[in-house]
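Peer 1: Got a predicted model here, sequence first, then my questions.
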Amino acid sequence: IDVMDGHFVPNLTFGPCVIEKISTISKLPLDVHLMVKDVSKFVDLFISLKPKFISFHMESEVHPIRLCEYIRSQGIHPAIVLNPHTPIDSIKHMLEFVDMVLLMSVNPGFGGQKFLPLIHEKIKELRQMIDKKNAKVFIEVDGGVNGLNASDLEESGADILVAGSYIFSS
């Protein structure tokens, strides 16, 4: 579930009250994707909802390792998000602290954007890095995922695909 504050990305979406309602009617585990400035100011609002994952952008947090440790201490799986332009190498020190890396295959902030094919190489690079470190980290891809590119993303090494616009626009 995308959470946007209008500052980190130029859009607003769900807050904790809406996500709490979703959690009461859905049997699916929640994956809360925080696209907010100053993640540490907001994280407790979402931790209380007990999602399976809380994902945040490297660019939005001064102390990402500390935040990952805190999220994990609350019984939630921490995940780091990389924007399309952020190099994979920037998170090599983070792999032991996260359970998932979310690679954005569009610029974050709006649904329905065109898929950026450069993500295939980034997935392969990240998969090699994860395998080399023998880490147990999922690779999730979000943005422009559809029936035409899903199998290629999986072949590149992605474990989880987010296809919101594809599913809800059908």
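Peer 2: Looks like it arrived, so ask away.

Peer 1: use CA for all of it now, contacts and neighbours both
Peer 2: Noted.

Peer 1: List the buried residues for whatever helix or strand residue 154 lives in?
Peer 2: Using DSSP states H and E, residue 154 falls within helix 150-156. Applying a neighbour-count criterion of 16 or more other CA atoms under 10 Å, the buried positions in helix 150-156 are 150, 153-154, 156.

Peer 1: What of stretch 89-105?
Peer 2: 91, 94-105.

Peer 1: How about stretch 4-14?
Peer 2: 4-5, 8-9, 12.

Peer 1: hmm, back to that, need the residues that contact the next helix or strand after the helix holding residue 154.
Peer 2: Once the chain leaves helix 150-156, the next helix or strand it forms, by DSSP H and E, is strand 160-162. Under the contact criterion CA atoms under 8 Å, 6 or more residues apart in numbering, strand 160-162 has outside partners 138-143, 145, 150.

Peer 1: from what I can see residue 38 touches residue 60, true?
Peer 2: Yes: here residue 38 lies in contact with residue 60, judged by CA atoms under 8 Å, at a distance of 6.0 Å.

Peer 1: Residue 112: neighbouring residues, count only.
Peer 2: 14 (other CA atoms under 10 Å).

Peer 1: If you count residues, where's the longest helix of this protein?
Peer 2: helix 119-132 (DSSP state H).

Peer 1: Using the three-state scheme, assign the residue positioned nearest the centre of the chain.
Peer 2: For the chain, the residue sitting closest to the mean C-alpha position, by CA atoms, centre = their mean, is residue 102 at 3.8 Å. Assigned by DSSP: H, G, I helix; E, B strand; the rest coil, the conformation of residue 102 is strand.

Peer 1: From the chain's centroid, how far away is the helix holding residue 154?
Peer 2: Distance, stretch centre to chain centre, for helix 150-156: 17 Å (CA atoms, centre = their mean, to the nearest Å).

Peer 1: Now do that helix: which elements does it pack against?
Peer 2: helix 119-132 (3 or more CA pairs under 8 Å, 6 or more residues apart in numbering; DSSP states H and E).

Peer 1: Alongside the first one, take a look at this:
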Amino acid sequence: MSSVPRINPSILAADFVNMQAELARIAAADFVHVDVMDNHFVPNLTFGPQMVERIQATSPVPLDVHLMIDDPDRWAPGYAELGAASVTFHLEAAREPLSLARRLRDIGARAGVAVKPATPVDALFELLDEFDQILVMTVEPGFGGQGFMPETMPKLRRLAEEARRRDAQVWLQVDGGISESTIAQAAEAGADTFVAGSAVFGNDDPDAAISALREIAAAHAHR
């Protein structure tokens, strides 16, 4: 696990019409978080490979693609082939999560797995070395701007403790309702990678917002 907090702004909160300019505003970010939704796995529709390819071509920072889609076994490798640095699929949607994670790594992307708020994480304990990132959703996936769910923190804490016990080099990410008022809770529970949407893009100075979030997370990092 890493001790350096990563801040990944979510473009769900960006101005889609001016995407290139919006991406230029977050040069201080570690990654840009790209939510792909298919209106099946979650009740919302965003965009697909063509848009991700354009974001990849114009982003000043690497892409952290989060697939909220059915059949990631079929579709996820394509996002890795587009050059995304990290591709995360949902445990609830994948038929063969281990095979898919290995395929993503073979292509050259970091392999991530995400769990919804109600999904247990115990089954992942034996598999921590198979993933580069585990995303604990801190809202129900599908829409930006939702409130942070503190009841997801116990399972994040258990994941962090298990990763530490096994010396697993897996990043623990949280996504949903992350702001200056909630990031400390997630950092204390063990998260080291934070997706923030409106807390970044809603600020007049996104890079300053990123720095502030990073400082709070570092001050409250899980020891």
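Peer 2: Yes, it's here. On a predicted model such as this, the values are computed, not experimentally measured, just so you know.

Peer 1: quick one: TM-score?
Peer 2: For these two chains in superposition, a TM-score of 0.95 is obtained (TM-score structural alignment, normalised by the length of the first structure); 170 aligned residues with a CA RMSD of 1.1 Å.

Peer 1: coming back round to it: just the ones of the contacts of strand 160-162 of the first structure in strands?
Peer 2: Judged by DSSP state E, the subset of these located in strands is 138-142.

Peer 1: So what's the residue count around residue 129 of the first structure?
Peer 2: Considering only other CA under 10 Å, residue 129 of the first structure is surrounded by 17 other residues.

Peer 1: corresponding residues in the second structure for the helix holding residue 154 of the first structure?
Peer 2: The aligned range for helix 150-156 of the first structure in the second structure is 183-189, by TM-score structural alignment.

Peer 1: and what of stretch 119-127 of the first structure?
Peer 2: Going by TM-score structural alignment, stretch 119-127 of the first structure sits over residues 152-160 in the second structure.

Peer 1: For the residue nearest to the centre of the first structure, what is the corresponding residue in the second structure?
Peer 2: When the second structure is aligned by TM-score structural alignment, residue 102 of the first structure is paired with residue 135.

Peer 1: residues touching the residue nearest to residue 148 of the second structure when sequence neighbours are not counted, list them.
Peer 2: In space, and not counting its chain neighbours, residue 148 of the second structure is closest to residue 177: 4.2 Å by CA to CA, 6 or more residues apart in numbering. Applying CA under 8 Å, 6+ apart, we find residue 177 of the second structure in contact with 138-139, 145-149, 196.

Peer 1: which one among the residues you listed gets closest to residue 22 of the second structure?
Peer 2: The nearest member of the contacts of residue 177 of the second structure to residue 22 of the second structure, counting by CA to CA, is residue 196 at 14.3 Å.

Peer 1: And residue 150 of the first structure, how far from residue 144 of the first structure?
Peer 2: Residue 150 of the first structure sits 10 Å away from residue 144 of the first structure, taking CA to CA, to the nearest Å as the criterion.

Peer 1: Quick one: the helices in the second structure, in order.
Peer 2: 19-24, 49-58, 72-81, 97-107, 153-166, 183-189, 198-201, 206-219.

Peer 1: packing partners for the last one?
Peer 2: Yep, that's helix 206-219 of the second structure we're talking about. Using 3+ CA pairs under 8 Å, 6+ apart: helix 206-219 of the second structure touches strand 6-9, helix 183-189, helix 198-201.

Peer 1: Export the ones you listed as a markdown table, with columns for distance to residue 217 of the second structure.
Peer 2: Converted to a markdown table, these look like this (distance: least, CA to CA, whole Å):
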| stretch | distance to residue 217 of the second structure |
| --- | --- |
| strand 6-9 | 9 |
| helix 183-189 | 5 |
| helix 198-201 | 14 |
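
Peer 1: Those: which one's closest to residue 33 of the second structure?
Peer 2: Nearest to residue 33 of the second structure among these is strand 6-9 (5.5 Å), distances taken as CA to CA.

Peer 1: now the closest one: which residue numbers in the first structure?
Peer 2: Under TM-score structural alignment, strand 6-9 of the second structure has no counterpart anywhere in the first structure.

Peer 1: on that earlier part again, which members of the contacts of residue 177 of the second structure are classed as buried?
Peer 2: 138-139, 148-149, 196.

Peer 1: roughly how far apart are residue 77 of the second structure and residue 89 of the second structure?
Peer 2: As judged by CA to CA, residue 77 of the second structure and residue 89 of the second structure stand 10 Å apart.

Peer 1: So for these two, which residue has more residues nearby?
Peer 2: Per other CA under 10 Å, whichever of residue 77 of the second structure and residue 89 has more neighbours is residue 89, with 29 against 21.

Peer 1: wait, what's in contact with the aligned partner of that one in the first structure?
Peer 2: Correspondence of residue 89 of the second structure to the first structure, assessed by TM-score structural alignment: residue 56. The contact partners of residue 56 of the first structure, by CA under 8 Å, 6+ apart, come to 33-36, 39, 79-81.
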